[in-house]
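Asks: structure of the sequence below:
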Amino acid sequence: MNTREAKIEAFGHLLDVQERLRKECPWDRKQTFQSLRPNTIEETFELADALMNNDMHNVKKELGDVMEHVLFYAILGDESGEFDIADVCNQEARKLMFRHPFIDWTGWRDDPKADSGDMPHNSEEVEQTWEQIKQKEKDGNKTVLSGVPASLPSLIKAYRIQDKARNVGFDWQKREDVWDKVREELHELEVELAKDDAINSENELGDFLFSIINAARLYHLNPDNALEQTNQKFIRRFGYVEQKAKEAGKELRDMTLGEMDDLWNEAKCQERKNDSQYNKSDNQ
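Replies: Sure thing, here's the model as predicted:
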């Protein structure tokens, strides 16, 4: 791997390239904070895809794209006189140091002079410490939930809301108790569906989904990752059904549900067979 000096040089090289593009590339010259925002969102999701697939080649590639956007925003900030990349890095370093008072920063640049405190015993205690410290920061969160970005996808937002509430003690005493809430919300949803009440059904569906995400969190399962794995599984199996139908010279819309279901089950069996062979070879 690269030395620290090589890493710093590479970062400087990328900054030089981006600054030159801003000056000489017609596309880069016309970009603004707002025009870049959609691209940044797309690049972030592409990174998320690579991480989900454990594709290290593309993780490296997409990290570069995200970093390029960070530098671009910093260049725009420099042009407006608001901030530059040094301000971004220094502010983040100071924030991290302040939020980790249990680490001795004596003698470090920007020493936060915070009470070292007791060393947390696990990551959950660290998160609880963060939530308390964030509200003490000059530009920190004013309320427990104000740090949850409004533009987060709803599923991830629900998880983060619940997790932040947990950090201040608002949580189930026993995780098993959450299932009573899940069943309660499911029953309320079924009642409204039976009434054919669209508005209340949607409200109750939201409550039911929120309770399921709560259960996932309590059992240390990531609902977003779990749902994406199921999305990919459905895509694979449906693709198998579509392929087999095409090989048989049939259109999906002309097939019966039973015929499609048979192909779906074939896809499931094929996946299990492939997984079994993979695990067998992996253990040899």
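Asks: only C-alpha atoms for contact and neighbour calcs from this point on.
Replies: Noted.
Asks: who's in contact with T40?
Replies: 66, 69 (Cα atoms under 8 Å, 6 or more residues apart in numbering).
Asks: quick check: which element contains it?
Replies: Counting by DSSP states H and E, the element that carries T40 is helix 33-52.
Asks: here's the other one to compare against:
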Amino acid sequence: MKVAAMPQRPLPRSESDALVHDVTEGMPRLLEIMARLRAPDGCPWDIEQTFATIAPYTLEEAHEVADAIEREAWDELKGELGDLLFQSVFHAQMAEDMGLFRFEDVVRAISDKMVARHPHVFGEESRDKSADQQTLDWERVKAAERGNARTLDGVAMALPGLTRAVKLQKRAARVGFDWPSTDEVIDKIAEEARELVEAHTSLTEEERFEEFGDLLFVMANLARHLKIDPEAALRAANAKFTRRFARIEDWLAETGRKPEDSDLAEMDALWNRAKAEEKAGVAT
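Replies: I've put the predicted structure just below:
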């Protein structure tokens, strides 16, 4: 199958209109739509945007992809992936407007990277390796690419806090800075929690903030040792809380009341009822 060439912009308006409305054109069509949105006669909102203003939307779309996967909402995933792809196109168009690079450069860069990091597929290296060995080899290639950079350089600041904590800890672990087992991590969690509980009344607000951060950081370390994605685990806990609290509201509504018309003792009892309902597998 012949791959359509990317449009050389700006196209004459008649050609642009034809491309924008041709549903068979794939990526060239999407790139032209984005170019038109950012053109002088395009959408005022799109024209005003910058890398900084679009970045939060990029993060949001990535989270919505993860949410659809978490819920196994496969009918929604196509649209969410499209939204995330559009974010890459948006950033690339802004870069082109500034004379930095084009979308084609983005595609070439990631293609070159994938080929270089998979010599067992695209080169002469043996494919006789496990997924774990491939992960180690991947990290080795990435380290070589970083050259003389510091161990923790390049871990994106904009990552969710727990995810960034795990990545920082993985980097440190590769050079031997890690607890040998989960036992030491659990001991550290107990120590950090005890310090926070025992000293919270005497600590300043800034010190409580720091101690709480230390506790979360060690919890992320435990997740890494247990091979648990802490963000996914927290999302699941959030979903469980939302689901069970909704049951509390449903049962209160049956008596014509809302949560604010109840009290903690009653709602705690209803929470336990919802918990038992779920464990029995009868929750709807």
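Asks: tm score of chain vs chain?
Replies: The pair, once superposed, lands on a TM-score of 0.80 when counted by TM-score structural alignment, normalised by the length of structure 1; 263 aligned residues with a Cα RMSD of 2.9 Å.
Asks: next helix or strand past the helix holding T40 of structure 1?
Replies: Next in line after helix 33-52 of structure 1, if elements are assigned by DSSP H and E, sits helix 56-80.
Asks: matching residues in structure 2 for that following helix?
Replies: Correspondence between helix 56-80 of structure 1 and structure 2 is established over residues 74-98, with TM-score structural alignment as the criterion.
Asks: mean shift between the helix holding T40 of structure 1 and structure 2?
Replies: Superposed on structure 2, helix 33-52 of structure 1 shows a mean distance of 2.2 Å to its aligned residues (mean Cα distance after the TM-score superposition for structure 1).
Asks: and the angle for that helix with helix 56-80?
Replies: If you take axes from the mean of the first three to the mean of the last three Cα atoms, to 10 degrees, helix 33-52 of structure 1 sits at 160 degrees to helix 56-80.
Asks: can you pull the buried residues of helix 33-52 of structure 1?
Replies: Of the residues in helix 33-52 of structure 1, those scored as buried under the neighbour-count criterion (16 or more other Cα atoms under 10 Å) are 40, 43-44, 46-47, 49-50.
Asks: so which of these is the closest to Y73 of structure 1?
Replies: Minimum separation from Y73 of structure 1 among those (Cα to Cα) is found for T40, which lies at 10.1 Å.
Asks: how close does the counterpart of that closest one in structure 2 sit to L31 of structure 2?
Replies: The pairwise alignment with structure 2 assigns T40 of structure 1 to T58, based on TM-score structural alignment. Look at T58 of structure 2 and L31 of structure 2: by Cα to Cα, to the nearest Å, they are 17 Å apart.
Asks: run a quick neighbour tally on the closest residue to D78 of structure 1 other than its chain neighbours.
Replies: In space, D78 of structure 1 comes closest to D84 once its chain neighbours are excluded; the distance is 4.6 Å by Cα to Cα, 6 or more residues apart in numbering. The criterion is other Cα atoms under 10 Å. On that basis, D84 of structure 1 has 18 neighbouring residues.
Asks: which residues sit in contact with D84 of structure 1?
Replies: Residues touching D84 of structure 1, when contacts are defined by Cα under 8 Å, 6+ apart, comprise 74-75, 77-78.
Asks: which residues touch E191 of structure 2?
Replies: E191 of structure 2 touches nothing, counting by Cα under 8 Å, 6+ apart.
Asks: residue in structure 1 matching it?
Replies: Here E191 of structure 2 is matched to E184 in structure 1, going by TM-score structural alignment.
Asks: could you do G161 of structure 2 as well?
Replies: With TM-score structural alignment as the criterion, G161 of structure 2 pairs with S154.
Asks: would you map the helices across the stretch 101-250 of structure 2?
Replies: Remark: helices of the stretch 101-250 of structure 2, listed N- to C-terminal, are 103-117, 119-122, 131-146, 161-174, 182-199, 205-225, 230-253; assignment by DSSP state H, counting those that start in this stretch.
Asks: output the contacting helices and strands for the last one.
Replies: Based on contacts counted as 3 or more Cα pairs under 8 Å, 6 or more residues apart in numbering; DSSP states H and E, the elements that helix 230-253 of structure 2 packs against are helix 161-174, helix 205-225, helix 264-279.
Asks: wait, which of the ones you listed is closest to I54 of structure 2?
Replies: When these are ranked by distance to I54 of structure 2, counting by Cα to Cα, first place goes to helix 161-174 at 20.0 Å.
Asks: who are the packing partners of the closest one?
Replies: Applying 3+ Cα pairs under 8 Å, 6+ apart, we find helix 161-174 of structure 2 packed against helix 205-225, helix 230-253.
Asks: buried sites along the last one?
Replies: Buried residues in helix 230-253 of structure 2, counting neighbours by 16+ other Cα under 10 Å, are found at 230, 243-245, 247-248, 251-252.
Asks: and that helix, how far from structure 1 on average?
Replies: After superposition onto structure 1, the average distance of helix 230-253 of structure 2 to its aligned residues comes to 1.3 Å, using mean Cα distance after the TM-score superposition for structure 1.
Asks: likewise the shortest one?
Replies: On superposition with structure 1, the average gap between helix 205-225 of structure 2 and its aligned counterparts reaches 2.1 Å (mean Cα distance after the TM-score superposition for structure 1).
Asks: so what touches that helix?
Replies: Looking at helix 205-225 of structure 2 with Cα under 8 Å, 6+ apart, the contacting residues turn out to be 162-163, 165-166, 169, 181-182, 185-186, 188-189, 192-193, 195-196, 200, 229-230.
Asks: buried ones from the residues you listed, can you make that a PyMOL selection?
Replies: Here is the PyMOL selection string for the buried members of the contacts of helix 205-225 of structure 2, based on 16+ other Cα under 10 Å:
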select buried, resi 162+163+165+166+169+185+188+189+192+193+196+200+230
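Asks: coming back round to it: pipe the helices and strands packed on helix 230-253 of structure 2 into a markdown table and attach distance to S16 of structure 2 per row.
Replies: Written out in a markdown table, the entries for these read as follows (distance: least, Cα to Cα, whole Å):
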| stretch | distance to S16 of structure 2 |
| --- | --- |
| helix 161-174 | 42 |
| helix 205-225 | 50 |
| helix 264-279 | 55 |
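Asks: R127 of structure 2 is nearest to which of the ones you listed?
Replies: Among these, the nearest to R127 of structure 2 by Cα to Cα is helix 161-174 (23.5 Å).
Asks: return the residue of structure 2 that is most distant from the centre.
Replies: If you look at how far each residue of structure 2 sits from its centre, by Cα atoms, centre = their mean, the farthest one is T255, at 41.0 Å.
Asks: wait, what's in contact with the alignment partner in structure 1 of that residue?
Replies: Aligned by TM-score structural alignment, T255 of structure 2 pairs with A248 of structure 1. Contacts for A248 of structure 1 (Cα under 8 Å, 6+ apart) come out as none.
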